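[1] Sequence below, structure please.
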Amino acid sequence: MSTSPKQADKTKVSGVILVDKPQGMTSQQVVSKVKYLFKSPSHDSKKAGHTGTLDPMATGLLPICMGEATKFSHYQLDADKSYEAVILLGGQTDTGDADGKIVEQAAIPTFGTALLEQVAQQFSGAQQQIPPMYSALKKDGKKLYEYARAGIEVERASRDIVIKAIDLKAIDHEQIQLTVTCTKGTYVRVLGEDIAKALGTLGHLTALRRTQVGDFNIDNAIALPDLEALALDSRQEQLMPVDACINIDAEMILTTEQCTRIHMGQRLNVFEQLTDDIKAYIAGNIDSESLENNEVAVNVNQQFISETDDSEQLTDTKPLKHEIPVDIRLINEDGQFLGLGAVSLNGRLQPKKLIQR
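    Reported below is the predicted structural model:
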């Protein structure tokens, strides 16, 4: 009796592919399409995800992580992103873009280059932004857009964002070209609405295109029809390495014995392998916020002890600087990427996220 090949016997598709998302598709629909295009009797492409949602109306760069690369997708989720958008003045929609319906209109004032530069300066830098109702953020287990579709508006907490670069140029008397680089969590739809209000009118986006995510650029992305036109082997060639999302340069070479041990989940003493460069990297990346948080925890704990039992002595649990771990790339003696570990100045290395080969 013959048996079909087990799923475990299939080659797992792993890597990062940059896709130019078309208008009208959701980000998840693009992921599903890519998974289908990499699927074959000998290839498992079930595990995949994108690194930041784009609205259905939006086009542009959508990095998709497949297989083992999904373990490192958060580095691009947290990365800065760049967009190009068109703001149509004179009307506000319920969604903030052209997919919604007009809910309010206003006259469009005359504006010139000087005013646009002034408004751009006004929106540059650190600020707070209230997420739109038409978003996938959740409140009490339901997505905000579910409330919005039911005609319910719920209170949303403002979020800290940073506009790293912004440029506004007039297309005509009612349209503005917006180019922006911003931190994660920024809603360009809301930014467009706020810019219109700063000009004394209302507005919404009629076009939105993402051009950059971290170090990934739209120039290196492939359109879905072009990917579909390729043979499977050629599609595989479009995949970047599994560690493409990781923005860490520092690496540590492990011996064969050490590789075996970390794959067993064991911690290592690598003090003798800490070069001056690695030590400088660790020292430069120690999270000061972690120190502050631990200080707060210790202070609270000390206060609790003093209020409950003055005779009990509390040991200060604040980690010392040389104990604080920092992520580092791990490679074997053949130069193959193994995954990420957390290493501290005292030489302790803890395996963190390792890939399977």
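[2] Please count neighbours and contacts with C-alpha atoms only from this point.
    Fine.
[3] what's around Ile331, how many residues?
    18 (other CA atoms under 10 Å).
[4] ok, it - contacts?
    Glu251, Met252, Ile253, Leu254, Phe337, Leu338, Gly339 (CA atoms under 8 Å, 6 or more residues apart in numbering).
[5] Following up with a second sequence; could you model it the same way so I can compare the two?
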Amino acid sequence: MHRKINGVLLLDKPLGFSSNQAVQRVKRILSAAKCGHTGTLDPMATGLLPLCLGEATKFSSTLLTANKTYETTLKLGYLSTTGDAEGEIRPLLTQIARPTLAHCEDVLSKFIGHIQQIPPMYSALKYQGKPLYAYARKGTEIDRPARTVHIHEIRVDALHADELKLSIRCGTGTYIRTLAEDIGKALGCGSAYLLELRRTAIDNFDISHAQTLASLNETAIDQLDRLVLPIDCLLQKYPAITLDDMNAQHLIQGRIIQPLLSDTLAASEHNTVRLYSHRQHLLGLGEIMPDRKIVAKRLLANSELFGTAI
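    From the prediction side, this is the model:
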């Protein structure tokens, strides 16, 4: 029997699971009526996968544009058809000059900031209604325009022979497999592929607070709900407004409201705000209009029944 559970569960996705498989497994463990993820993590990758339960699925897109942090190991001097260890792999050079730590750090510094990337063929990007990986599996190459992505930080964690371990913090849309290939080329190794990839952070969420499937299976059913974070943990970047009963009721009824707003908030660069009742129950998101009125943007169903403190 499915239960109505509302909130966010941080999962440490295991190797070999697709994001959808992880969703279905957690949904079954928690007996949750509704569950979805906040952005795909490849089967060969492990690490942080925030899962939205119930009403939280309405706000899952808030993490799609968030910064992400990864730990990865690159195999230098090799080319993989998929950019990772799951593809067909071949060496590029019979004799490769092993890069020094100093050379790696010098080259990697050139990748910081805005860079251009060509999305890999083995990706979920659509072309004429089909994902690129569907064409790649048939041996068809599709021209892909370069995209601008932002790399905030790349740190060398270790260098052993032809294996380079990195920590990377990057903006949305970054393909770590493509970044690995480009780094391999820039180091003079011809290319590189991902031996392993682990996502350790998304926005303010950290892997240290994530649950494994094993730990969830070992947790008593009456204790599982304690692991679920409140819905508004997804919305902390938006300013909060507390409404009186009348404005809260009007908002739920679909009316435009005009609560008292501070000059600072009215002039804020954020026109999206978190809305709470005076009992500190989350109602949803609203949008501040130029005339300082607020219109509902996305509300929880039966708002007063689904709430969490600020």
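[6] Mind telling me the TM-score for this superposition?
    After superposition, the two chains reach a TM-score (TM-score structural alignment, normalised by the length of structure 2) of 0.93; 300 aligned residues with a CA RMSD of 1.5 Å.
[7] that older thread, among the contacts of Ile331 of structure 1, which ones are in strands?
    Glu251, Met252, Ile253, Phe337, Leu338, Gly339 (DSSP state E).
[8] what does the fifth one align to in structure 2?
    This points to Leu338 of structure 1. Matched to structure 2 by TM-score structural alignment, Leu338 of structure 1 sits across from Leu283.
[9] Run a quick neighbour tally on that match.
    Using other CA under 10 Å, Leu283 of structure 2 has 28 neighbouring residues.
[10] Would you mind measuring from it to Lys138 of structure 2?
    From Leu283 of structure 2 across to Lys138 of structure 2, the span is 48 Å (CA to CA, to the nearest Å).
[11] Can you show me the strands along the stretch 201-310 of structure 2?
    Secondary structure of the stretch 201-310 of structure 2, counting by DSSP state E, counting those that start in this stretch: strands at 205-206, 240-242, 272-276, 282-288, 294-299.
[12] quick one: the fourth one to structure 1 mean distance?
    If I follow you right, that is strand 282-288 of structure 2. Aligned to structure 1 and superposed, strand 282-288 of structure 2 gives a mean residue distance of 0.7 Å (mean CA distance after the TM-score superposition for structure 1).
[13] contacting residues for the counterpart of Gly77 of structure 2 in structure 1?
    Alignment note (TM-score structural alignment): Gly77 of structure 2 maps to Gly90 of structure 1. Listed by CA under 8 Å, 6+ apart, the contact set of Gly90 of structure 1 reads Gln105, Ala106, Ala107, Ile108, Glu174, Thr201, Leu202, Gly203.
[14] Quick one: map the first one onto structure 2.
    In this case it means Gln105 of structure 1. Match for Gln105 of structure 1 (TM-score structural alignment): Leu92.
[15] was I right about its match contacting Ser80?
    No. With contact defined as CA atoms under 8 Å, Leu92 of structure 2 does not count as touching Ser80 (10.2 Å).
[16] Neighbour count for these two, which is higher?
    Neighbours per residue (other CA under 10 Å) separate Leu92 of structure 2 from Ser80, with Ser80 holding more: 20 against 15.
[17] hmm, back to that, the ones in strands among the contacts of Ile331 of structure 1 into TSV, with extra columns for distance to Leu345 of structure 1?
    Putting these into TSV (distance: CA to CA, whole Å) gives the following:
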residue	distance to Leu345 of structure 1
Glu251	14
Met252	13
Ile253	16
Phe337	22
Leu338	21
Gly339	19
